[in-house]
Each structure stands twice: as C-alpha cells, then as structure tokens.
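Enquirer: with the input below, show me the fold.
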Amino acid sequence: MKVMFTVICTVYNAEMYIKECIESVINQSYGNFELIIVDDGSTDNSLRLCREFERKDERIRIYRQENNGVSSARNLGIESSNGDYIIFLDSDDFLDLNYLESIYRNIEKDKKLYVTELTKVLDDGSRITNDKKLFIKDFETEELIFSLLFGESKFEEKYYLGKNMRAIGGKVFQRNVIVDNCIRFDEALYIGEDAVFILEYICSISKENIGVINCEGYFYRIVDNSSVRRYKPDLLEQLILQRKIMYPILSRYNIPIAAYTIADLFDLISNDIKGVKMGEIQFRNLLDSALIWLKNYGNTGGIENENFVSNDTLDTKIRIILFFWGRVSHRSICVLAYLILMLRGIIRRIRFKNRVEF
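Expert: Prediction:
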C-alpha cells in the first residue's frame, strides 16, 4: 500500500523528549505513515532510545550522520521519503494522536500545502493556543510572503494562517512539489532555514493550492537551551547569507527585502533584550557588530550594490534612525535597545510600494 504520510524527525541530543515525540507518532489513530528519524550525531542516549522503537515498529527507519546540522538531516529525510505528504517534526515537539487522521480527512485534490494550528508548550506544561481559527478567503502571493517574512498578517480579512508562518512545524507539504522543484534546506544556513524552505515552496505552487486545517495537532515545545535561543556569534553573516539566497525569489515580487533584513536582525537582538540569556559582553559585541554592518550596508554604496535593495524601498524614518545611530558616540544598551524596538515598530508599518496599503 502506498504510504500517505512521511514524518521526518531530526534528532540531536534529545534524550529528554524523544520518547514522547516518537510515541506521539506511532500511536496515531491513522496508521498509514512512515517515521524517518535522522540522528545528527547525538552524543547522549537519543540514538539508543530511537533504536528501541525501531525494533518494535517496522514503520520506523533510522539514519545516522555526523553532526552536519538540522538542514542536512532534513534533506536526508526528504531523499529517503516515500509518502505522498511530508511533515517535519522536531525531536522536542510532539503531535496530537489524531493529527494525521484530521489531515487525511481534510485532504483536497488541488491542495499542495496545508497549514495547521501550532500550539506552544512551555516548560511547566502549560499551552499557548491561538484564539482565532485559521481561514482562507482570498489573497495574493505577495501578501502571504509578507506574512511569512515579517511574522504577522496585515490582511486578516482575507486570510489568517496563524502567527508562525516561518515555522516548519504545523505544515503539510506535498512530496512531489519538493522533489519536482528540487526544494531542499540550505545546509549553509542555520538561522532562517525554515523560512527559506517555505518561501521556495510557496513560490512553486499557486495560491489556490494552499489550504488550512483547524486542528490542535502540532505541539511546539519552548526549550530554554534550544538552538533558536542560543547566542550565535556569526548572526550577521547568517542573515546576509539568508538574504542573498532569498533575493532571486523575492525579486519577482515587490517585497521590501531591506526592511526584512533589518527586521529579522532586530527581532533576534530584541529577543535577547526581552530575556534570552546572553552575557552583557556578548550582547555589546553583537550590537557593535550590528552597528558596523548597518553603517557598511545601510548607505548609498552598501546594500544596493549587492542587489539587496534600492534606496527608494527603505522607509525614510528607517534611514533617519540609522543615520543617527551611526553617530551615537557613547552607545549604551538602553539607547540601542530603544532604537531597536523603535525600528521594529516602523518596519512593521512598511508598505508594499504601489501594491499594498496598511
């Protein structure tokens, strides 16, 4: 029988959560699936725990690689998959036991991407759910890309796909689209690789191919020591690389990529302001690096020459703030934090030139 779903679970030192994760898949009420587990060089007991499940359930296949990163692990899972649809599952996340059945019952012939609800789970076990139901009435591809890049929707009268469009979790992808369009996770990226993958996928289908399924099914665990919340010394280089990868796609649409570059940078930095554990020296070093980068790329000879953006796509207020920021002689964390948060507010009011009014 043809496999309907492939669940790809990437694992790295997840012995605390992997048992719950695997059990949430193998105990699904709908059974026509395969579970591909890719261990990315774990040094704890994760692989041993996975092997115990593999011996008992023939639907499980395990692959092991050196520590090449989550993108490489997911790509190996894609290449090994047989299902009509692919679902990516992180090893510290888990599924509702009726998740696959809910998706199966709602599959439509013309749909190639399904967005489902994403529920956050905190360390104390409490859950944060969306109060609003997902829906689609009508939208333009550019509008959906904006929601993906900026993490919010300004078109909620047309559609609502939740607040986590960048997240790979809670999405159901048609395998043929991935294979036929050679869509893979960029293995040079470890920041924003999900967003790049989803962007490439969305731009490979039509807006009519996107559907929603309102089921509380994918549970995303917020872990303090996760890779998302750890300080990354090459943050700026990663953001620049991400933008270079995205540019050929975004150039087909009227997307303010410079604003996204800055917004992403400051979203990450402001997360640290809000309480992510980062030492003061690391914090100051990151902000100093941000200053240097913005001075180099935020003037008439920087971003434009690298085909990131032209001046007329940058909001005037952003240029003013960057101008004064570059001339602050005695930078304090408070001053920089204020500018960062101000910039975030301005960026979220940027318009699609000649197309979208907020």
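
Enquirer: going forward, measure contacts and count neighbours with C-alpha atoms only.
Expert: OK.

Enquirer: could I get the full set of strands for the stretch 151-300 of the chain?
Expert: Assigned by DSSP state E, counting those that start in this stretch, the stretch 151-300 of the chain shows strands spanning 159-160, 171-174, 210-221.

Enquirer: mind putting these into JSON lines with distance to residue 313?
Expert: JSON lines is the format used below for the strands of the stretch 151-300 of the chain (distance: least, Cα to Cα, whole Å):
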{"stretch": "strand 159-160", "distance to residue 313": "26"}
{"stretch": "strand 171-174", "distance to residue 313": "31"}
{"stretch": "strand 210-221", "distance to residue 313": "29"}
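
Enquirer: and these: which comes nearest residue 52?
Expert: With Cα to Cα as the criterion, residue 52 lies closest to strand 210-221 of the strands of the stretch 151-300 of the chain, at 23.5 Å.

Enquirer: kindly reformat the strands of the stretch 151-300 of the chain as TSV containing mean neighbour count.
Expert: Shown next, in TSV, are the strands of the stretch 151-300 of the chain (neighbours: other Cα atoms under 10 Å):
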stretch	mean neighbour count
strand 159-160	19
strand 171-174	22
strand 210-221	20
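
Enquirer: next, the second sequence, to be compared with the first:
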Amino acid sequence: MNMPLVSVIVPIYNVEDYLQTCCNSILSQSFNNIEVILVNDGSTDGSCEIAKQIEKKDSRVILIDQRNGGLSAARNAGLKVAKGDYVLFVDSDDWIEKNCIQELYQDIQRNNSDVSCCLAQYISAMGTIRRGRSSFGVNYITGDEILPNALLVKTFPTSACGKLYRRDFLHENGLLFKEGIVNEDTLFSIQIACLAKKISFVDKVLFDIREREGSISRSSFEKLFQDMNIALLSARSFMEEHNCYNEPLDKLYKARYLKSNLYNLLQIAQRLQYPQYCKMYNFCMSSTCYLEYGDFAVFLPRKHRIMYSISKSPFLLFVTMKVLNFFNYRMH
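Expert: A predicted model of the protein is given here:
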C-alpha cells in the first residue's frame, strides 16, 4: 500500500453490533487514500473476530489487538503506528458520511490549519436525529482567540472525533490522550487549543454519533466527577507550563470548570433515582470546586447560568431535569 494521506483510528471495545457499520462508512469514503487502524482494546464479545475479517478483506486496514487499557490507551496505540499526514478519530459505534474525509481534507489544506472540524448529529436508539449545533458561524479561528473559544466551547468542540488533525502538529507537541480517566477529550481539546495556530471549520454534518445510555454504576458516576477534576486540573497545569495562563483566562477556566461539572450533574439527574442522585450530588459538592467557583458562572451562556442557579438546589435540579428529559430536551 502506498503511503496514506489520512490515518483513521478506530478504538474497539465490545461493539460487535456496530463495528461493521462504522468500518463500512470509513472504507467506502469518496477519499480513499487512507489507512484504517482498528485497535481492539480487550473486547470480550465478537468484536475482535469481526475486525479480523475486515482486515482480511481490505489491505488498507491494520488491526492492533491489545489488553484492555481504556479509550485513551487505544487511541494512543493507533497514533503510535499512524503513517498518514493527517489523523481522524472515529468511535466504533459511530459512523461518518461518505464525503467526510474529503471535505475535512480539502478544508485543512485550503486553510493550512492544524485542525479542521465538522458538524455532527446524534442518533438515539429510537432513530431520532438531533443536531449538536446548526452552524459554527465562522470559517476559522487563529492565535489568541482559540483558547478562550475552547474553554467556553463556543465554536471549537470538546470531542476528539469530528476533527481532522495534522499529524506533525500532534507529534511535534507530544500530544497524546491521558490514560486512566474517562474525560480524556476535555483535557485533549484544551491542549490542542493551547498550541494550535489555526483551527478551521466545515459547516456540514459529516459525523453521526450513536447515543447509547448503557448502565452506569454509582462508582462510575463517582469516577466521572473525579476524572473531570483530574482533567481540568491537568489542563490548568498544561496551560501554565506553556505560558498560556493569565488572569482573563483564569476566569474562563473556572467558568469551564463549572460547565463541565454542571454537565455531569445533569447526567446524574437524568439517569438516577432520587436517593442515588442525592448521594452523587453531595459527592460532587464535597469533592470539587463547584460551589467555590460559582461567581464565574457569569461567563457562561444564559441557559447554563440558569441551570447553574437551579443546581444550587438538589431537589429543584432533579425535578427540572426529569421534566426536560420527558420532553427529550438535552442540555449541552
């Protein structure tokens, strides 16, 4: 196989029902100068066997089979062997539109950017389609405007997916995903924003994200709060080390801290019964800086400021989210 222009990294863990759809969407791209790196992260179902069959049928596919180390470890394993000039991450239960790579590649070339981002849509188990955002509103952002934008998630999305990265940019800056935490994208996106010179945007829906609730235990929810704290503290240390941190950014950082933990609170309010929810709510209040940073909610968008005010009352937040959940309204 000739040297690929784009490396597509697909971490795999127990997705036997979705993997074929994901890989078909990648291998049938209009842009075919790609390599597809499948990283089986210790799956216990039939995912690895499906991946082996896919590798046999297409010379562009490379399979890495490793012990379970988590999403970050799987992505990092893919990055270490990637040969393309550009890198795209696709989660194995999602899929991409036929022209996804073509559109992102043309955009990153045209703008000479470090990262190119596209719009995404979310598909529920019932087949309901929900757009994440209707438009980016800008063609690109540069220099000192990138980090404030990323901290408040104005234009630059948090997810590592839906973005084409210049591999040299990642490699030269030693950018990898922090292993052992579940909020790896929060840290990674802030690190990207701290170092990127230009980020461009494609105002088209090119990524399809499957919404799967699954079952999450109490310990998993505790880890959600703990790991978000680790991710955000690590992000702050990274910004300080790279001389990106100053007083105005400190305010935005603390606003982002509120927003990220508010999102976790909304998840538990939607998905837990009241007694379990109260335990997790109290865990958040006692183990994070959520209340301490309350004054910085003024930097958040209006809907998040309202939800932050509501979140000061555990009962009111719980009832509000159950009502919003009934009407299938999602807060992001």
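
Enquirer: which among the strands of the stretch 151-300 of structure 1 is found nearest to residue 316 of structure 1?
Expert: Residue 316 of structure 1 sits nearest to strand 159-160 of all the strands of the stretch 151-300 of structure 1, at 29.7 Å, using Cα to Cα.

Enquirer: and that closest one, what does it pack against?
Expert: If you count contacts as 3 or more Cα pairs under 8 Å, 6 or more residues apart in numbering; DSSP states H and E, strand 159-160 of structure 1 packs onto strand 135-136.

Enquirer: which residues outside the strand it packs on are in contact with it?
Expert: Strand 135-136 of structure 1 has contacts (Cα atoms under 8 Å, 6 or more residues apart in numbering) with 158, 159, 160, 161, 211, 212.

Enquirer: next one: it to chain centre, how far?
Expert: 20 Å (Cα atoms, centre = their mean, to the nearest Å).

Enquirer: give the next helix or strand downstream of it.
Expert: Per DSSP states H and E, the first helix or strand lying C-terminal to strand 135-136 of structure 1 is helix 141-150.

Enquirer: with structure 2 superposed, average distance for that following helix?
Expert: Superposing on structure 2 places helix 141-150 of structure 1 at an average distance of 4.0 Å from its equivalents, by mean Cα distance after the TM-score superposition for structure 1.

Enquirer: if you count neighbours, what's buried in that helix?
Expert: Neighbour counts over helix 141-150 of structure 1 (16 or more other Cα atoms under 10 Å) mark 142, 143, 144, 145, 146, 147, 148, 149, 150 as buried.

Enquirer: aligned partner of the fourth one in structure 2?
Expert: The alignment partner of residue 145 of structure 1 in structure 2, by TM-score structural alignment, is residue 147.

Enquirer: mind listing what the closest residue to its match other than its chain neighbours touches?
Expert: Nearest residue to residue 147 of structure 2, sequence neighbours excluded (Cα to Cα, 6 or more residues apart in numbering): residue 193, at 5.0 Å. Residue 193 of structure 2 makes contacts with 146, 147, 150, as judged by Cα under 8 Å, 6+ apart.

Enquirer: go again with 10 Å.
Expert: 115, 142-151, 156, 187, 199, 239, 244 (Cα atoms under 10 Å, 6 or more residues apart in numbering).

Enquirer: quick one: map residue 287 of structure 1 onto structure 2.
Expert: Under TM-score structural alignment, residue 287 of structure 1 pairs with residue 281 in structure 2.

Enquirer: from residue 189 of structure 2, how far out is that match?
Expert: Note on residue 281 of structure 2: its distance to residue 189 of structure 2, by Cα to Cα, to the nearest Å, is 26 Å.

Enquirer: done for today, thanks.
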